[in-house]
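Undergrad: 3D model of this:
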Amino acid sequence: MRSRVDKALGAFLGEQRARLSGIDPALAEVSDALEAFVLGGGKRLRPAFAYWGYRGAGGVDGDAAVAAVAALELVQASALIHDDLMDRSDTRRGEPSMHRRFEKMHRQAAWRGPGGLFGESAAVLLGDLTLVWSDEMLHTSGLGPQELARARPVFDEMRTEVTVGQYLDVLTQATADTSLERAGKVARFKAAKYTVERPLLLGAAIAGAPAAVSAAYTAFGLPLGEAFQLRDDVLGVFGDPSRTGKPAGDDLREGKRTYLIAAAFGALDDGAWAELDKGLGDPSLTDEGVERLRALIRDSGALAATEQRIDELMTASLSALAAAGIDDEARTVLRALADAATRRTV
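TA: Have a look, this model is predicted:
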């Protein structure tokens, strides 16, 4: 699936390169940057869940279906470009983030004005552009009018949910909300629904699945998506930078109010609570400071509690998958995708 999705993305981005080059030669850098970003990595989980959701609901394999689900990677590119900018992240997958790439280009060319502002402006616009292109790729995928009409509401709802989920994430950092309820809601809308449930429902909609199949996909996809995000939260604090492609403790310096962090706040005594609260969100936090916060989180029992929650969510998810009335081949692949999503190290 990954190679087929990449082939579809490459063909689409090649068409966009031709369009942009006809507007102005300076836009070659835009094409270069987006091709490198979109094609340069990623697990392709969202297209995989959508494709096998489609197949599980009786959909027949074809290039149009692959191109349609590949459009999800352009939504993901938009989210990551904007997320890196909001978090002031320097890297993504071991390479400079989009705003840093264009800031560097500005600096090397010795252009006028602040290079940082140029990079940030470019990232906003390129993130917007990939979101626009996601729409175009879906509509030019080759799906028929009825298939597109069924897919459209799911695609729109997904993009709304991930955007407001991102806002809730930003709001939670600003208000320093430490509740598990808020952390769970952010995880659900920022990632859980967008990563698994909505892609599955998109595939089901394209296939014209009955309501029972869509309900089974929700029962499987929502807890799995939450487990995926909790795994991401653990990696954001305890992950190996050589594998994650991001500096150690980035989520701590960015002040991410995740389920892991909320669980720690709920278990710490007043002194340790104040220490975690003071260090969380400090962009100048040293490596030693990161290690200290990690120790506080681990010793509070929050890491173990988060791992237990992941296991509970996986049990619920896989039980729903086992009971779903879908094609057996799709069930097998979806089971493997669930493992890949939650037992990963990057």
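Undergrad: make it CA atoms for all contacts and neighbour counts henceforth
TA: Will do.
Undergrad: list the buried residues of the helix or strand hosting residue 64.
TA: Counting by DSSP states H and E, the element that carries residue 64 is helix 63-87. For helix 63-87, the buried set under the neighbour-count rule, 16 or more other Cα atoms under 10 Å, comprises 64-85.
Undergrad: any idea which helix or strand comes after that helix?
TA: strand 91-92.
Undergrad: now do that next one: distance to the chain's middle.
TA: Relative to its parent chain, strand 91-92 has a centroid offset of 14 Å by Cα atoms, centre = their mean, to the nearest Å.
Undergrad: so what secondary structure elements neighbour it?
TA: Here strand 91-92 touches no other helix or strand, going by 3 or more Cα pairs under 8 Å, 6 or more residues apart in numbering; DSSP states H and E.
Undergrad: what's it in contact with?
TA: For strand 91-92, the surrounding residues in contact (Cα atoms under 8 Å, 6 or more residues apart in numbering) are 84, 97, 100, 245, 246, 247.
Undergrad: to compare against the first, here's the next sequence to fold:
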Amino acid sequence: MTIHPVDRADLRDRVQRALAEFLAARHRQLMEIDPALAPMAETAESFVLGGGKRLRPAFAYWGYRGAGGADGEEVVRAAAAMEFFQASALIHDDLMDRSATRRGEPSVHCRFAELHRRSGWHGDPEGYGSSAAILLGDMCLVWSDELLHASGLDPVTLARARVIFDAMRTEVTAGQYLDVLVQATGDVSTAKASTIARFKSAKYTVERPLLLGAAIADAPAATHAAYSAFGLPLGEAFQLRDDILGVFGDPAATGKPAGDDLREGKRTYLIAIAFESAAPAEADRLRAGLGDPDLSTEGVHDLREIIVRTGALDATEKRISNLTGEALAALGRAPIDPTAAGVLTELADAATHRST
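TA: As a prediction, this is how the structure comes out:
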């Protein structure tokens, strides 16, 4: 099957235009309310338009095309709504994790805290930054709804899409809470880590976008089942790659400090396997360093060595490979358009073999 890089690049450009046009209109709306809202509008534009792989809109669009749907700007706009939901999740996630950076730039809550400091305002800059980030994350969530409804899809099609969109948002919120919960309880079981990976990220990265596209195309149940069989294992493989990058990734590529997930205390599959296989002394060191916001560079290096020595890194890489193979096998059996299947294969590679 021939790869279609031109198709992917063209779709990214169209999604970017849809987002830019929507944000320009929302910028004008906010300025009409009060010019003091300029930082909210400008930060939203910078955050949403300034980066991201646009994988979720791509999976939604090609899920639609694979189910026989014809190209149209209304579908591109509906797929682009995924990016506002993604922005909301990232803004809130960075705040909950107290992450200082995202894509090599200050996180949204840090941007607003710095605005407070520069302006010499009253009160606590960090508190202001947190409040502003919560509100901007909420606004992006509202805008995800608004762009979906303003996409141009007819009411019957929108009603089908709405079922998928609503389920996705509930799942991600539940997954986020479970992620916060295990950091508080210290649960490091692989079962819990897999549940969190599935609902916090995996389903809304691949499966739900594919099913959104299938719903817009009014695809039969067999297509929905095939997309789930492809999307669930691929989404989990995507999250496992993200977990590895959170510990071993190059900061120049990831845009986040080295070992950030260790300082945040993420109870991922990678960490769960390390705990299962670690000697008692290693488990104690892992437990002591995990979640320490002041963990030094040497401390990060030590925990990385434990993860490697226990075989957790190799085991996670093997699981990524197995899950990707399972996903691609399911895609090969899927009753979908072969051109779209070729692009989805390329997207699967992009999701699981990446450095950012």
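Undergrad: just to revisit the earlier point, JSON lines for the contacts of strand 91-92 of structure 1, including distance to residue 213 of structure 1?
TA: Converted to JSON lines, the contacts of strand 91-92 of structure 1 look like this (distance: Cα to Cα, whole Å):
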{"residue": "84", "distance to residue 213 of structure 1": "36"}
{"residue": "97", "distance to residue 213 of structure 1": "39"}
{"residue": "100", "distance to residue 213 of structure 1": "44"}
{"residue": "245", "distance to residue 213 of structure 1": "37"}
{"residue": "246", "distance to residue 213 of structure 1": "38"}
{"residue": "247", "distance to residue 213 of structure 1": "41"}
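Undergrad: please pick the buried ones from these.
TA: 84, 97, 100, 246, 247.
Undergrad: which among the residues you listed gets closest to residue 328 of structure 1?
TA: Using Cα to Cα, the shortest approach to residue 328 of structure 1 within those belongs to residue 246, at 37.6 Å.
Undergrad: that closest one belongs to a helix, doesn't it?
TA: No - Residue 246 of structure 1: not assigned to a helix; according to DSSP: H, G, I helix; E, B strand; the rest coil it is coil.
Undergrad: what residue in structure 2 is paired with it?
TA: Residue pairing (TM-score structural alignment): residue 246 of structure 1 is matched to residue 256 of structure 2.
Undergrad: residue 57 of structure 1 now?
TA: By TM-score structural alignment, residue 57 of structure 1 lines up with residue 67 in structure 2.
Undergrad: which ones are touching its match?
TA: Contacts of residue 67 of structure 2 by Cα under 8 Å, 6+ apart are 213, 214, 217, 219, 223, 336, 337.
Undergrad: with respect to residue 180 of structure 2, which of those is nearest?
TA: residue 213 (30.6 Å).
Undergrad: please say which position in structure 1 that closest one maps to.
TA: In structure 1, residue 213 of structure 2 lands on residue 203 (TM-score structural alignment).
Undergrad: now do residue 200 of structure 2
TA: Under TM-score structural alignment, residue 200 of structure 2 pairs with residue 190 in structure 1.
Undergrad: quick one: its match from residue 199 of structure 1, how far?
TA: 14 Å (Cα to Cα, to the nearest Å).
Undergrad: got it, and residue 245 of structure 1?
TA: Distance from residue 245 of structure 1 to residue 199 of structure 1, counting by Cα to Cα: 25 Å.
Undergrad: quick one: name whatever helix or strand follows the strand or helix carrying residue 145 of structure 2.
TA: Applying DSSP H and E as the criterion places residue 145 of structure 2 in helix 125-149. Counting by DSSP H and E, the next helix or strand C-terminal to helix 125-149 of structure 2 is helix 155-185.
Undergrad: that following helix aligns to what range in structure 1?
TA: Using TM-score structural alignment, helix 155-185 of structure 2 pairs with 145-175 in structure 1.
Undergrad: quick one: the strands in structure 1?
TA: Under the criterion DSSP state E, structure 1 contains strands at 91-92, 95-96.
Undergrad: and these as TSV, adding distance to residue 302 of structure 1 and mean neighbour count?
TA: Supplementary listing: the strands of structure 1 in TSV, determined by distance: least, Cα to Cα, whole Å; neighbours: other Cα atoms under 10 Å:
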stretch	distance to residue 302 of structure 1	mean neighbour count
strand 91-92	27	18
strand 95-96	31	15
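Undergrad: just so I know, which of the ones you listed lies nearest residue 136 of structure 1?
TA: Closest to residue 136 of structure 1 of the strands of structure 1, according to Cα to Cα: strand 91-92, at 25.3 Å.
Undergrad: distance of the aligned partner of residue 18 of structure 1 in structure 2 relative to residue 313 of structure 2?
TA: Aligning on TM-score structural alignment places residue 18 of structure 1 opposite residue 28 in structure 2. Applying Cα to Cα, one obtains 48 Å for the distance of residue 28 of structure 2 from residue 313 of structure 2.
Undergrad: pick out whichever of these two has more residues nearby.
TA: Counted by other Cα atoms under 10 Å, residue 28 of structure 2 and residue 313 do not tie: residue 313 has more neighbours, with 22 against 13.
Undergrad: good, we can wrap up now.
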